[in-house]
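Novice: Any chance you can model this:
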Amino acid sequence: MPTADRHFSEDASRVLASAQFINTHSQDVFVPQDGVKRAASQILTRMQSVGYSTADWKKHTLTPSVANSQAIEWIFLVDALNFSFWSDQPHCQYSVTLDGKTYQGYWTLCAAVNRALAAGVPVTDAAYYAKASDEELAHVFRGDEGVESMPLLGERIKVLREVGRVLVDKYQGRFTNLLACCEGSAQRLVHLVVSEFACFRDEHQFHGHAVAMYKRAQILVADIWACFEGKGLGRFVDIDSITMFADYRVPQALCHFGALEYSPRLLEFLRESEKVVREVGELNAQQCPPTPGLLPPGHPWEIEIRGNSIWAVECIKRCIEESGTPVNAILLDFYLWDYSKEYSKEMQEIPIHLTRSINY
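Specialist: Have a look, this model is predicted:
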C-alpha cells in the first residue's frame, strides 16, 4: 500500500480504535451487549416506521434546501461553530427568533446565520468572517432581547478568524476548494480538516493513550453527504467509516434505549451537577470524582462518556447489519439526536454531562 494511502487508512480507523480502547479501559461507563441488542431492534423499527434517510436532513426548516456550493460554505461555517449550546441559565437561555419562530440550542446558530444572510451580511464568506470585527460578529450572533449571550461567543469568534485565514490564504477563500482535494474520500476530508484547522483537533489523553473523537470534523463530512444525499460533491466512497458524533444529547438517548450505562457514582455526580450548575453557576474541579459542577474537558469521565457513545453506536450498527439491513453510524446518530430533541421531556431523568468545550 502506498505511504499516503496507508496514512489515510490509519486515519479511518483512529476514532473507532480510540472508542474501543476507551470502552476496554472504562471504569464508570459501560456498553451492555444485551442493551445494545434491544436498542438496535427498537431503533431499527422506529427508523423504518418513519422512513428515516438522508432526505430528512433537508427537511429541517433552517438547513439549506438546495445542494450547491453555497450550501457547502453554509455547512462549513455552521460546523466550525457547532459546539456548546447548553445553558446554565434556563430562565434566560440564549435564543434566536426568526420568521416568527424562536429557536434554542444548536438551531440558534442556524437561525442566526440565516438571519444574517437574509439581511445581506456575507457571513458564509471566509473573506468576511476572517476579518470581521468582534462587534460585527457579535451582532450576527445576537440573541433575542433579555436573554444571555451566545455561549462561548469569544471562542467562536476566534474559531472564525482561524478557519477564515486558512481558507483565504490557502483555498481562495472557499471550503469547496478544500473539499475538492479529498477526491471523494470521507477520511481524506477528515484528515485535511483536522490538519488544516487546529480548532477541529478533538484529541485527548486517556490512560496514557492518545485518543481522537473528531466530532465536528466528522459531522462536517456527514452534513455534506446528507445535504447532497450521497451524490455529486457529497459522494464519499468510504462514508460508512465515519462514526457517530460524540456530544451531549446522543449519550442521553443511548442511556434511554439501554445501550449505555453509568456507574452509580457517575450518575449521582451528573444529577447533582445539573442542580449545582443551574443554581449557582459553573463550578469546576479536576479531582476524580470532582465536586459537582462542570465536568472539565479531558476528565476521564468525559472521555468515557464520549468514547463509549461512539462504541455503543458501532455495536448497534453491527447488530442491525447482522439482521440484513444496511445502515451507517451517521444515520443512527442523526436519528438519535432528533429523537433526543423530540422526546426531551421523556428523557429528563437521564442527566447530560455538562462540559464547556469547543469540541462539541
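Novice: drop to CA atoms for contacts and neighbour counts, all remaining ones
Specialist: OK.
Novice: where along the stretch 1-150 of the chain do the helices fall?
Specialist: All helices of the stretch 1-150 of the chain, identified by DSSP state H, counting those that start in this stretch, fall at 3-25, 33-50, 69-80, 106-118, 126-129, 134-140.
Novice: Those helices: which one's closest to E302?
Specialist: Nearest to E302, of all those, is helix 3-25, at 10.9 Å by CA to CA.
Novice: Counting neighbours, which bits of the closest one end up buried?
Specialist: Buried residues in helix 3-25, defined by neighbour count with 16 or more other CA atoms under 10 Å: 8, 11-12, 14-23.
Novice: Equivalent analysis for stretch 106-123, please.
Specialist: Residues 106-116, 123 are the ones in stretch 106-123 that count as buried (16+ other CA under 10 Å).
Novice: ditto for stretch 331-342
Specialist: By 16+ other CA under 10 Å, the buried positions in stretch 331-342 come out as 331-337, 340.
Novice: Could you also give me the structure for this second sequence? I'd like to compare it with the first:
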Amino acid sequence: MATFFDISGASKIIHVAKYVSLGNDENFEKAGEELKAFENLPDSEQLANQFLSPPISLSEEDTFNWFFLMDLINFHFYYENGQQYTVTFKNQKFVGSMGLAAAINRWLEVNPHAVKPEILANITKEELQKILVDDSGTDIPMIDERFAFIKSTYPLLIKKHQSFLEAVISLEFSPKNILEYLQNNFPCFCDESDYNGHKIKFHKRAQLLIKDILTNCPESVTKRGFTTDFSYLTAFADYRIPQILCNFGLLLYNDELKNAIKNGFLENSKMEIEIRAFSIIACERLKEITQLPAAQIDTILWKMRRTIGKELDKMHPFHKYYTTAY
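Specialist: This is a model prediction of the structure:
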C-alpha cells in the first residue's frame, strides 16, 4: 500500500546530502530491538506525569477541537537565550509542547468553551498573550505567528464545517483524506521545503494531529464503523526526534553541521532540511525492522527522548531553526 512517505520526496536527497548521513545496519538493528522492548513497557510514573490530555469534562466535539488547536500552534518552544517555554498547571511545571497543553487546559478552567471555533475565530492578540503567557510572564515564542494562524484558520473551518469532528467524520477518519483536507483548506498546515529543486513534503503538525485523534479518541472512530489505522503516515520531522536518532547512531552529522548547531540557530536551510528528511528516512528503516508504523515509532522515540531528558541535550544538542513547522 502506498504511504505518504512514497510521495514525500524525502528519499530524493539521500545521495546528494552534504551534512547528514545514515548510520550502519548494525545500529539500526540494535535500535529496532530497543524500540520494541520499550514499546512493551508501561509508561513510568516519571514519564506519564509529563503528559497532558484534554480535560475529561470536554464533549466529544470539543475534545477534537482541543487537538485541532493544540496542533495548529504546536511549534517553536524555546527562546533566544536557550530557555524553554514553561507553564505551571496544578502545581506542576510543563515544558515545550506540554507547556502549551498546560496553558490551554488552564484557560479551559476559566472558560469551558475556550476551544470552540467560534470563540477562537474572534480572539484578540491581547487575550491570546494572556492565555499562553509562560511562568516568567513572557509571551510564548512566536506569538504573532500563532495569532495569525488562529485568525486565518478558524473562519475557514467554520465556513466548511462547524467543528473539526464534523470534518473528520465526513472524511471517514482516513489519514490520507484528512491530510489532503488539511493541506487543501488550511495554508498554515502546509509544511514543504525545496532542496536543490526537489520538493520535500513534511507536514509535521498535520500528521501529528491525525495521529493524536486516532490514538486518543479511538471510540469516536470505531463507533462510527471506521478504523484507527495510521500506517499511511510518516514520522513527524521536528527538532527532538533527530536527537534520539543521533543517540542511537542512526543519524550522523558532519563537523560543519555539529558546529552550526552548537553556535545557535541554524541559518543554512539545507542543513535543516537534511536533518528532517533523514529523520523520516531513518524511521522508515526502523519501520521495516520492527514492523511498527512510522508514526508509532515516532511516538516511542519521543517518549525515549523524554526518559533520557537533559542528558541527551548535552550529548546531542537539538538544532534550532526559526520555523512554524515544528
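Novice: Got a TM-score for the two of them?
Specialist: Put the two chains on top of each other and the TM-score (TM-score structural alignment, normalised by the length of structure 2) is 0.90; 317 aligned residues with a CA RMSD of 2.4 Å.
Novice: May I see the buried residues of stretch 106-123 of structure 1 organised as TSV, with distance to V29 of structure 1 added?
Specialist: Below are the buried residues of stretch 106-123 of structure 1 laid out as TSV (distance: CA to CA, whole Å):
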residue	distance to V29 of structure 1
Y106	26
W107	29
T108	31
L109	31
C110	32
A111	35
A112	36
V113	37
N114	39
R115	40
A116	41
V123	40
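Novice: Would you mind finding the match for R188 of structure 1 in structure 2?
Specialist: Alignment note (TM-score structural alignment): R188 of structure 1 maps to N177 of structure 2.
Novice: Just the element for its match, please.
Specialist: In the assignment (DSSP states H and E), N177 of structure 2 maps to helix 175-185.
Novice: mean shift of that helix relative to structure 1?
Specialist: After superposition onto structure 1, the mean distance of helix 175-185 of structure 2 to its aligned counterpart is 0.6 Å, using mean CA distance after the TM-score superposition for structure 1.
Novice: That helix: what's the following helix or strand?
Specialist: Under the assignment DSSP H and E, the closest C-terminal helix or strand after helix 175-185 of structure 2 is strand 192-195.
Novice: Where in structure 1 does that following strand fall?
Specialist: Following TM-score structural alignment, the aligned partner range for strand 192-195 of structure 2 in structure 1 is 203-206.
Novice: Flag every buried residue along that stretch.
Specialist: Residues 203-204, 206 are the ones in stretch 203-206 of structure 1 that count as buried (16+ other CA under 10 Å).
Novice: what's the neighbour count on I158 of structure 2?
Specialist: Neighbours of I158 of structure 2 under the rule other CA atoms under 10 Å: 14.
Novice: That one -> structure 1?
Specialist: Using TM-score structural alignment, the equivalent of I158 of structure 2 in structure 1 is V168.
Novice: Could you do L257 of structure 2 as well?
Specialist: For L257 of structure 2, the aligned position in structure 1 is L266, judged by TM-score structural alignment.
Novice: thought its match was touching D28?
Specialist: Yes: between L266 of structure 1 and D28 there is a contact at 6.5 Å, judged by CA atoms under 8 Å.
Novice: Overlap of the contact sets of these two?
Specialist: Common neighbours of L266 of structure 1 and D28, using CA atoms under 8 Å, 6 or more residues apart in numbering, are W301.
Novice: one step back: check the buried residues of stretch 203-206 of structure 1 against E261 of structure 1 and report the nearest one.
Specialist: Distances from E261 of structure 1 to the buried residues of stretch 203-206 of structure 1, taken as CA to CA, are shortest for F206 (19.3 Å).
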